[in-house]
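# A predicted structure for the sequence below; I have some questions about it.
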Amino acid sequence: MFDTLAAMLDWFGIVVFTVTGALVASRKQMDAVGFVLLGTVTGIGGGSVRDMLLGRLPVFWVAEPAYLLTCVCVAFAAFFLAHIPASRYRALLWLDAVGMALFAVAGAERALLSGTAPSVAVAMGVITATFGGMIRDVLGGETPVILRREIYATAALVGAALFVLLSLAGASREAGLTAGFLAALAIRFAAIRWDWSLPRYRPRPPRV
């Protein structure tokens, strides 16, 4: 039951991330190819980077092409329907938070199963959750989401770290994944709701 729910959420996260990539293409007034490119790299980019760094080849969407085909179909559909999610961008942010939280713990789990060190597993969780969006923003000519003031990568970091810590403490897989997912989701939801951001560097005059 839990594995079925996790698989459903995994597909949900990929679809939502693909839509966010397509919306960047819509703001840039790209053609259908641009929609497919930005949507696809957002949906599967983070997991691809994770698998390559872990040496898990072929990467997940090569082994299971349904992921790639889903991203292509969703992005192409967005070319004709982008005005619908664009008018509900606030709601899409909430859905994107769900995808981010899920990818953070899923990426950390895959890294642990590959035998990596706990710190590497946490980093892989953050990479899975954020690198697709970073590639999307670079290709779309926007500031990458992990470099903006809003709390995003921090939420993924907390979720992945909590999952890894609970796993090391002997907690069940279900308990660790659920706790990490909810922690990342709560932080991201709070950041959206109350516009939280980390403090920025303020330049100071040099010491004489």
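Thanks, I have it. Model, not experiment: these values are computed from the prediction.

# from here on, just use CA atoms for contacts and neighbour counts.
OK.

# does residue 141 count as helix, strand or coil?
Assigned state for residue 141: coil (three-state reduction, DSSP: H, G, I helix; E, B strand; the rest coil).

# any idea how far it is from residue 42?
The span separating residue 141 from residue 42 equals 14 Å under the rule CA to CA, to the nearest Å.

# more crowded one of those two?
Neighbour count, other CA atoms under 10 Å: between residue 141 and residue 42, residue 42 has more, with 30 against 11.

# adding another structure so you can compare the two:
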Amino acid sequence: MPEVIHLIDLVATGVFAISGALAAAERRHDILSFILFGTITGIGGGTARDLLLGTENVFWIAETAYLWICFGAAVATWFLAPLFRSLHRLLLWADAIGMALFSVLGAVKAVALGAPPVVCVVMGVMTATFGSMIRDTLLNQEPVLLGPEIYVTAALLGAASYTLLASYPATVLYALPVAILAAFCLRACAIIFDLRLPKYGEKNAAN
């Protein structure tokens, strides 16, 4: 299981790095900006998680492979992005995959460190959203997590599902795939069917 979690963590970092580079592509930035935003998005959430959990070493300092994955993903996006017709659509889906993976991986690390369940859920949501929030803030655009479709709720579902399932011996083996699938499916449905949570004041405005 540790090897599987590590592999998924590397994949998630690469996917989020791609989403960061795609955001730079939308703004037609240079290749160094691709690497900057790819790296910020790829490691931002995990860095905040590790600092708050007080881990001995921040993950990408302990293992520089995470940085190289971010660099490689960003450079690859520089060359491949022109092949896609809609960069924004691709960004949404890359972000959805990264969110689903990181929301669960953040909870995995918190659970492994013995954090209380509510902290595990918060760490999962933070890991999934913090990097993209920094990316969008630096690009002076509305953060994806504040978009109209469900995003944070999907991250919350993934983190909470893992934390709950991992607490029972009978379901611990299924916790990782089920939680990742739950988070991704909710976000995918939000993108495809334009699912949204009700906004404050909408009912009164309709009346």
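Arrived safely. These numbers come from a predicted model, not from an experiment.

# and the most centrally placed residue in structure 1, what helix or strand is that in?
In structure 1, the C-alpha closest to the average C-alpha coordinate belongs to residue 129, at a distance of 2.8 Å (CA atoms, centre = their mean). Counting by DSSP states H and E, the element that carries residue 129 of structure 1 is helix 118-139.

# let me know the next secondary structure element after that helix.
Heading C-terminal from helix 118-139 of structure 1, the first helix or strand you meet, by DSSP H and E, is helix 153-168.

# what residues of that next one count as buried?
By neighbour count, with 16 or more other CA atoms under 10 Å as the criterion, the buried positions of helix 153-168 of structure 1 are 153-167.

# structure 1: strands as residue ranges?
For structure 1, none of the segments meets the definition of strands by DSSP state E.

# all helices for it, in order.
For structure 1, the helices defined by DSSP state H occupy 2-27, 32-54, 60-63, 66-81, 83-86, 89-113, 118-139, 153-168, 173-194.

# can I get those in TSV with distance to residue 202 of structure 1?
Written out in TSV, the entries for the helices of structure 1 read as follows (distance: least, CA to CA, whole Å):
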stretch	distance to residue 202 of structure 1
helix 2-27	30
helix 32-54	31
helix 60-63	42
helix 66-81	40
helix 83-86	34
helix 89-113	28
helix 118-139	25
helix 153-168	20
helix 173-194	22
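
# and the ones you listed: which comes nearest residue 200 of structure 1?
Distances from residue 200 of structure 1 to each of the helices of structure 1 were compared using CA to CA; the minimum, 14.2 Å, belongs to helix 153-168.

# the closest one: how far from the chain's middle?
The chain centroid and the centroid of helix 153-168 of structure 1 are separated by 14 Å under CA atoms, centre = their mean, to the nearest Å.

# so what does that helix touch, helix or strand wise?
Contact here means 3 or more CA pairs under 8 Å, 6 or more residues apart in numbering; DSSP states H and E; on that basis helix 153-168 of structure 1 packs against helix 89-113, helix 118-139, helix 173-194.

# ok, residues contacting the first one?
Applying CA atoms under 8 Å, 6 or more residues apart in numbering, the set of residues contacting helix 89-113 of structure 1 from outside is 9-10, 12-14, 16-17, 20, 47, 50, 54, 85, 118, 120-130, 155-157, 159-160, 163-164, 177, 180-182, 184-185, 188-189, 192.
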